[in-house]
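A.B. asks: kindly return the folded structure for what I paste below:
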Amino acid sequence: MKVAVVLSGCGVFDGAEIHESVLTMLALVRAGAEPEFLAPDIPQAHVVNHLTGQVAAGENRNVLVESARIARGKIKDIARANPEDYAAVFFPGGFGAAKNLSDFASKGADCQIQPDVLRFAKAIADAGKPACYICIAPAMLPFVYGRGVAVTIGTDTDTAAAVTAMGGQHINCPVKEFVVDTERKVVSTPAYMLAENIAEAATGIEAAVKATLALI
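C.D. replies: Presented below is the predicted three-dimensional model:
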């Protein structure tokens, strides 16, 4: 059972959240699924020094190349991936989901999704295959599934308001739980939008992964 895991770089502040990405992969493998990593071959929105939290002026990195760090080199350009090859898709969070896969971090409710990512996500949705969006990644859901899609990013009021403005039906959710839109086969969980440690993030992610695989 091959599933896609879409990454957005490497590092919480400018790419994929590493804990969330690894926890997702671990939960998938333990459940008997075969994860395959994908990422867009595009420049990062910017590069952040994770020691200082400051933008590294003049430094440029590529989302696919940086994502390969987490994937141990085994990763595909999402533009070349065939959605028909996968039984489900998983989107770990991290600011990369809101800076590279979309521009939600800078434009909020007026954001757009990177075209290759949107094409792939919509193909999965149109085929009726399940999807799991983690942390801030669920902010993309209204663009993929349309108005009324049930979604959670936890309990952050401002982010929830932006998701609602885009047409999502936001549902507050504790860190160790998840929300399921059964009609659309979409699962979302807050992870580090709320988690205070890796164990809390793991509980919610593992539960969300299990729920997503059950929809296949």
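A.B. asks: from now on I want contacts and neighbour counts done on CA atoms only, so please keep to that.
C.D. replies: Will do.
A.B. asks: number of nearby residues for Q114?
C.D. replies: If you count neighbours by other Cα atoms under 10 Å, Q114 ends up with 16.
A.B. asks: likewise for N197?
C.D. replies: Close neighbours of N197, defined as other Cα under 10 Å, add up to 11.
A.B. asks: quick one: it and H19, what's the gap?
C.D. replies: Separation of N197 from H19 (Cα to Cα, to the nearest Å): 10 Å.
A.B. asks: could you measure from A214 over to A208?
C.D. replies: 10 Å.
A.B. asks: A139 now?
C.D. replies: Distance of A139 to A208, given as Cα to Cα: 16 Å.
A.B. asks: number of residues surrounding the residue lying closest to Y145 once chain neighbours are set aside?
C.D. replies: Spatial nearest neighbour of Y145, excluding adjacent residues (Cα to Cα, 6 or more residues apart in numbering): A125 at 7.0 Å. For A125, the neighbour count with other Cα under 10 Å is 20.
A.B. asks: want to put them side by side, so please do this one too:
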Amino acid sequence: MYHLSRNGARFQMFAPNQQQMNVMDHMKKQPMSGDNRNVMLESSRFSHGQGQMQMHDLNKLDVNSFDGVIFPGGHGIVKNLSSFVKDGKDCKLHGDVERVLKDFHRSRKPIGLSSMAPVLACRVLPSIEVTMGHERDENSRWGNWPYTNMVQAVKNMGARHHVHEPFEKNKVVSTPSFMWETEFHYHYIFDGIGNMVKHVMRLANK
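C.D. replies: Below is the predicted model of the structure:
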């Protein structure tokens, strides 16, 4: 949201109107029992519900009303927007997520993907090229890459993976974001997301 606003974009935010797979306790890093929340209502916490920051139902997203689309990533990608957490490379996508990705790709409008979001595009768009960071866990002083199994999964889906940050090919722009766990270099993650947003906006204006 910051990078879109900083670069002068007008945007809207969308989320599916459905229950979450689970609610995480981020202190204990495990699901909470006895709590169930709606994805769209939880997503609205980011927006404060005013103007272009208002959250909309994903089933209302029309490709003809926008110049590009960005999926910001996070564990909701593999739990709520797809069945990846259960089915891996054979996962199914939420119906509106699949529709949106195919509509924008068919219309030759740019698609931005951050963090785990390339999983979605690789599942339904044949032979695309993305980056999700390193293909093996470096575990260096710079941090580590704990989700390298997802890189293998997108390759098994038929995608081509690049160790690049960010990477853009055929109007699909991706950046690893929090696929990288680092204690001291969050500005690289921030800058990577910013570069992805700039690429999407540049492609949208061509």
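A.B. asks: whereabouts in the first structure does stretch 74-84 of the second structure align?
C.D. replies: Using TM-score structural alignment, stretch 74-84 of the second structure corresponds to residues 94-104 of the first structure.
A.B. asks: any idea whether G93 of the first structure is helix, strand or coil?
C.D. replies: With DSSP: H, G, I helix; E, B strand; the rest coil as the basis, G93 of the first structure sits in coil.
A.B. asks: contact partners of the helix ranked longest in the second structure?
C.D. replies: Using DSSP state H, we find that the single longest helix of the second structure is helix 186-204. Contacts to helix 186-204 of the second structure, defined as Cα atoms under 8 Å, 6 or more residues apart in numbering, come from residues 3-4, 7, 9, 67-68, 109-114, 165-166, 168, 171, 173-178.
A.B. asks: what residue in the second structure is paired with A79 of the first structure?
C.D. replies: Correspondence of A79 of the first structure to the second structure, assessed by TM-score structural alignment: N59.
A.B. asks: and its match, how many neighbours does it have?
C.D. replies: When neighbours are counted by other Cα under 10 Å, N59 of the second structure registers 15.
A.B. asks: so how far is N22 of the second structure from the residue in the second structure sticking out farthest from the centre?
C.D. replies: The C-alpha centroid of the second structure is most remote from G34, which lies 27.5 Å away (Cα atoms, centre = their mean). Separation of G34 of the second structure from N22 of the second structure (Cα to Cα): 9 Å.
A.B. asks: how about F167 of the second structure?
C.D. replies: Applying Cα to Cα to F167 of the second structure and N22 of the second structure gives a distance of 31 Å.
A.B. asks: isn't V144 of the first structure right up against I124?
C.D. replies: No - using Cα atoms under 8 Å, V144 of the first structure is not in contact with I124, being 9.4 Å away.
A.B. asks: and stretch 58-66 of the first structure, which stretch of the second structure?
C.D. replies: Using TM-score structural alignment, stretch 58-66 of the first structure corresponds to residues 34-42 of the second structure.
A.B. asks: give me the neighbour count for the equivalent of P190 of the first structure over in the second structure.
C.D. replies: Taking TM-score structural alignment, P190 of the first structure has P176 as its aligned residue in the second structure. Using other Cα under 10 Å, P176 of the second structure has 28 other residues around it.
A.B. asks: surely P176 of the second structure meets T131?
C.D. replies: Yes - P176 of the second structure lies in contact with T131 (Cα under 8 Å); the separation is 6.4 Å.
A.B. asks: I193 of the second structure and V200 of the second structure, how far apart?
C.D. replies: 11 Å.
A.B. asks: what's the mean distance for the host helix or strand of F143 of the first structure versus the second structure?
C.D. replies: Using DSSP states H and E, F143 of the first structure maps to helix 141-145. Helix 141-145 of the first structure, aligned to the second structure and superposed, deviates on average by 2.2 Å (mean Cα distance after the TM-score superposition for the first structure).
A.B. asks: give me the helices and strands touching that helix, please.
C.D. replies: For helix 141-145 of the first structure, the packing partners by 3 or more Cα pairs under 8 Å, 6 or more residues apart in numbering; DSSP states H and E come out as helix 115-126.
A.B. asks: now for the helix it packs on, which elements pack on it?
C.D. replies: Helices and strands touching helix 115-126 of the first structure, by 3+ Cα pairs under 8 Å, 6+ apart, are helix 141-145.
A.B. asks: buried set for stretch 167-186 of the second structure?
C.D. replies: Of the residues in stretch 167-186 of the second structure, 167-168, 171-182 count as buried by neighbour count, 16 or more other Cα atoms under 10 Å.
A.B. asks: and stretch 3-12 of the second structure, by the same measure?
C.D. replies: The neighbour-count check on stretch 3-12 of the second structure (16+ other Cα under 10 Å) flags 3, 11-12 as buried.
A.B. asks: point out the ones among the residues you listed that are inside helices.
C.D. replies: The members of the buried residues of stretch 3-12 of the second structure that map onto helices under DSSP H are H3.
A.B. asks: okay, the buried residues of stretch 3-12 of the second structure in CSV with distance to G49 of the second structure next?
C.D. replies: Putting the buried residues of stretch 3-12 of the second structure into CSV (distance: Cα to Cα, whole Å) gives the following:
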residue, distance to G49 of the second structure
H3, 19
F11, 13
Q12, 11
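A.B. asks: can you list residues touching both of P176 and T131 of the second structure?
C.D. replies: By Cα under 8 Å, 6+ apart, P176 of the second structure and T131 have these common neighbours: 165-166.
A.B. asks: which part of the first structure lines up with stretch 189-197 of the second structure?
C.D. replies: Aligning stretch 189-197 of the second structure against the first structure (TM-score structural alignment) gives residues 201-209.
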